[in-house]
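Colleague: okay, structure incoming, though there's no sequence with it:
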């Protein structure tokens, strides 16, 4: 069984959604069936009789019941901005001649891990790269990422993530060889589908001939392969604005999450980036703030056992607005080696960064502000009150 072959069917979901005549926002039940959950989410998102304000309150209640006052935190480290992909909306696309390409050395990886562990007090970190067509390049990248994951675990990071594009089993095996079986629950694979509409995916994500990135099915199947190898943490996501039918993305995300939770998944994160005007896609965001908030509230209500993630691509004002609905916050710079220059502010140079961020505060500042001004606790971050007890020396 696979999500692509046996579950992903928007026409079926729309038919089921059309038959829903009532939504109980006071419910405490969790819908486990992927089709029913997707139809419920689609019905809620498209229902003008359900105000966004009412949906936010319901989502807050559901999220708090399952995640208490905890929000997971992690910080990205870009290992390289080289990529063979030709995604039209991405600053790292292969044909973007204005981007200065960079690559991390082992010492750069270690220096950034040390800085994030000792100075930013982080215990969650993610590694990001581009995607590559050549099999040898994919193997080499998997080896480098596996090394970085191992180094982070050895430093003392509790949870590590990788966002390096879709992977076939042979490349996952290279990475898995660096991860002890007892550590596999600490490693999450982040592969955003970008859009659950296959036609739109082909238009935006790759030119003909860019076979690996252009393979819509292979991208989805990465998560099935990850599950079969005994890993239990997944990040899925849609790039909002690629598909004009945002409801289709809501339905796809919910169906995918519920499917993964029915297999081996213990944790599923939702990533919801928007097309960024800094990349020349538009003079304004195609999905406005109110629509994004409604998407987040819908996901929090229908899948409170999962975690909606937000990055500092979004403003701190929007972060504050949706904080009670979030399960994960990930501040950081999209530059290679971006934590090595200025310890007070994250850089965001268009000549080397994948995209523009709205909030350039250092991760520690972001998380300390959340803990000081809200009721929420940041997991995988050592708060000021706990630093004396835990110590700050990395295990390198």
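Modeller: Yep, it's here. For clarity, every value in this text was computed on a predicted model and none was experimentally measured. Numbers count the residues shown, from 1 in each chain.

Colleague: use CA for all of it now, contacts and neighbours both
Modeller: Fine.

Colleague: wait, what's in contact with residue 129?
Modeller: When contacts are counted by CA atoms under 8 Å, 6 or more residues apart in numbering, residue 129 is found next to 78-83, 163-165.

Colleague: just give the nearest non-adjacent residue to it, would you?
Modeller: Setting aside the residues directly before and after it, residue 129 is nearest to residue 164 in space (CA to CA, 6 or more residues apart in numbering), at 4.9 Å.

Colleague: touching, the one you found and residue 131? I think so.
Modeller: Yes. Counting by CA atoms under 8 Å, a contact exists between residue 164 and residue 131, whose distance comes to 6.3 Å.

Colleague: quick one: contacts of the helix or strand residue 364 falls within?
Modeller: Secondary structure from DSSP states H and E places residue 364 in helix 363-373. Contacts with helix 363-373, where a contact means CA under 8 Å, 6+ apart, come from 75, 120-122, 331-332, 376-378, 381, 383-384.

Colleague: picking up where we left off before, in TSV: the contacts of residue 129, plus secondary structure and neighbour count.
Modeller: As requested, those are arranged in TSV below (DSSP: H, G, I helix; E, B strand; the rest coil; neighbours: other CA atoms under 10 Å):
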residue	secondary structure	neighbour count
78	strand	26
79	coil	27
80	strand	22
81	coil	25
82	coil	18
83	coil	19
163	strand	21
164	coil	23
165	coil	21
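
Colleague: show me the strands in the stretch 101-250 of the chain, by range?
Modeller: 124-128, 159-163, 187-190, 233-237 (DSSP state E, counting those that start in this stretch).

Colleague: those strands: which one's closest to residue 151?
Modeller: Taking CA to CA as the criterion, strand 159-163 is the member of these that comes nearest to residue 151, at 10.1 Å.

Colleague: which helices and strands sit right next to the closest one?
Modeller: Of the remaining helices and strands, those touching strand 159-163 by 3 or more CA pairs under 8 Å, 6 or more residues apart in numbering; DSSP states H and E are strand 124-128, helix 135-155, strand 187-190.

Colleague: as JSON lines, those with distance to residue 278 and mean neighbour count would be great.
Modeller: Rendered in JSON lines, the data for these read as follows (distance: least, CA to CA, whole Å; neighbours: other CA atoms under 10 Å):
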{"stretch": "strand 124-128", "distance to residue 278": "20", "mean neighbour count": "23"}
{"stretch": "helix 135-155", "distance to residue 278": "28", "mean neighbour count": "19"}
{"stretch": "strand 187-190", "distance to residue 278": "23", "mean neighbour count": "24"}
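
Colleague: alright, now check it against this:
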């Protein structure tokens, strides 16, 4: 994490050209051009219906088409788009939702982001950095709740090396209990150098994620007045360095509420297209958090509020525009809205989350003095799983693609035409079966087994041989075998 600016300034001519291309791509007038064209298209209702109808072909949307759908204000048209997003999502991934938990190693940060409780100088937050023993205890607590996938997060320090982060990830991977182990760790930390990304890649992480927060440069500059994060271009070019460093699964995102949501959606689409065209691999995930209250943050209200109507619309547009990517929804949202979006585009969710270091220890779970932001869906993971199973959605703890090498281009080759579902559904079923055997109470186990039977019956109709093989594997899990996957 050292010498970021020096590394950026010393890039080769080719890398400088990439940085210049990115800066040009996200010029304010360039984004506004797409939005203006979309506004023109949106005046033709038949054109809007055509765009939505053809999106089921899984070919995505052009920036102009996405901009047109972002103009929709009629509830009837939004409902049509939501139903289409649901169809696209289920064609790619099936009726499954991947579950994970965020794990904060620390809340110490040198940035002064105006919307974040971790900002430097905020006396309302108690600072804490977990020891390796504390990281182990946190991981044990998450394992005992049934988690298999973690997202590691930290604050950002100006002159800190990677030693602490790498050691913490090793500790998390090495931790196990009688209930199991963590099988894949994804990472969301500040932008790194190419060399640092290489070190991170050597640990066998899953997806590296970094949000631009806002692609609108004037707003970015105003909200990030100091600290390493104040460098817009260094953050914007992070995935280029990640890819050069060996990372082949990465996620992008924006913090909605900082600037016009339409501007951010088009920027996310342009960023995804840029990565796909330059490297042959688009983002594995796109995250869509909305700005929440944060203790001691000067920005106590969103500068560009996003209504629930607009939020549902932008999720649907992203699903249609980038059909292959996983869309991540956090516990920032109310449970009723989360339940709706589970069905209409979202494919990955955090569950039972805490946003403070040490937050999973029983004695600290109600302590909000170390949290990054407030949460709205505070349901325990078992409750979320029950409600998913009740609707015949498969809760998935699958990590198979990471461990079988179905990442990067290999993943995209399967996800784009919808072939990844041949792995997603069976692996979701097997990891769900594990959860039911190891963590579920009687009521949840009964509900979950009914959900599994429902999906087995569906599978029999399309592929009886596969259904037979999966049923056999489910029976093996019931007899005590673990970690079976395709």
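Modeller: Sure thing, it's come through. None of the values given here were measured: they were computed from a predicted structure.

Colleague: so which bits of the helix holding residue 364 of the first structure are buried?
Modeller: Within helix 363-373 of the first structure, the residues that count as buried by 16 or more other CA atoms under 10 Å are 363-364, 366-368, 370.

Colleague: equivalent analysis for stretch 266-279 of the first structure, please.
Modeller: Within stretch 266-279 of the first structure, the residues that qualify as buried by neighbour count (16+ other CA under 10 Å) are 267-276, 278-279.

Colleague: circling back: quick check: which of the strands of the stretch 101-250 of the first structure is nearest to residue 52 of the first structure?
Modeller: Put simply, out of these the one that sits nearest residue 52 of the first structure is strand 233-237, at 21.4 Å, with distance taken as CA to CA.

Colleague: superpose on the second structure and give me the mean offset of the closest one.
Modeller: Overlaying the second structure shows strand 233-237 of the first structure at a mean distance of 1.5 Å from the equivalent residues (mean CA distance after the TM-score superposition for the first structure).

Colleague: OK, contacts around residue 121 of the second structure?
Modeller: Contact analysis of residue 121 of the second structure by CA under 8 Å, 6+ apart lists residue 112.

Colleague: residue contacts, the equivalent of the residue nearest to residue 129 of the first structure over in the second structure?
Modeller: Under the alignment (TM-score structural alignment), residue 164 of the first structure maps onto residue 189 of the second structure. Under the criterion of CA under 8 Å, 6+ apart, the contact list for residue 189 of the second structure reads 152-156, 209-210.

Colleague: switch the cut-off to 7 Å
Modeller: Each residue near residue 189 of the second structure by CA atoms under 7 Å, 6 or more residues apart in numbering is listed here: 153-154, 210.

Colleague: same check on residue 56 of the second structure?
Modeller: Applying CA under 7 Å, 6+ apart to residue 56 of the second structure gives the contacts 84, 88.

Colleague: that one should be in a helix, yeah?
Modeller: Yes. The assignment for residue 56 of the second structure by DSSP: H, G, I helix; E, B strand; the rest coil puts it in a helix.

Colleague: how close does it sit to residue 302 of the second structure?
Modeller: With distances taken as CA to CA, to the nearest Å, residue 56 of the second structure is found 34 Å from residue 302 of the second structure.

Colleague: same question for residue 318 of the second structure.
Modeller: Distance from residue 318 of the second structure to residue 302 of the second structure, by CA to CA: 21 Å.

Colleague: of all the contacts of residue 129 of the first structure, which comes closest to residue 105 of the first structure?
Modeller: Distance to residue 105 of the first structure across the contacts of residue 129 of the first structure (CA to CA) is lowest for residue 79, with 8.3 Å.

Colleague: contacts only, for the residue nearest to that closest one when sequence neighbours are not counted.
Modeller: With CA to CA, 6+ apart as the criterion, residue 79 of the first structure has its nearest non-adjacent residue at 5.1 Å, and that residue is residue 104. Residues touching residue 104 of the first structure, when contacts are defined by CA under 7 Å, 6+ apart, comprise 79-80, 336-337.

Colleague: show me what counts as buried in stretch 59-73 of the second structure.
Modeller: Across stretch 59-73 of the second structure, burial judged by 16+ other CA under 10 Å covers 60-72.

Colleague: what's the answer for stretch 107-118 of the first structure, then?
Modeller: In stretch 107-118 of the first structure, counting by 16+ other CA under 10 Å, buried: 108-110, 112-118.

Colleague: what about residue 129 of the second structure, neighbour count?
Modeller: Other residues within reach of residue 129 of the second structure, judged by other CA atoms under 10 Å, total 17.

Colleague: that one contacts residue 106, doesn't it?
Modeller: Yes. Taking CA atoms under 7 Å as the definition, residue 129 of the second structure is a contact partner of residue 106 at 4.2 Å.

Colleague: checking the contacts of residue 189 of the second structure against the first structure: which ones persist?
Modeller: Contacts conserved in the first structure for these, using both residues aligned by TM-score structural alignment, their matches' CA atoms under 7 Å: 153-154.

Colleague: between the contacts of residue 189 of the second structure, which sits nearest residue 9 of the second structure?
Modeller: Each of the contacts of residue 189 of the second structure was checked against residue 9 of the second structure using CA to CA; the closest is residue 210, at 20.6 Å.
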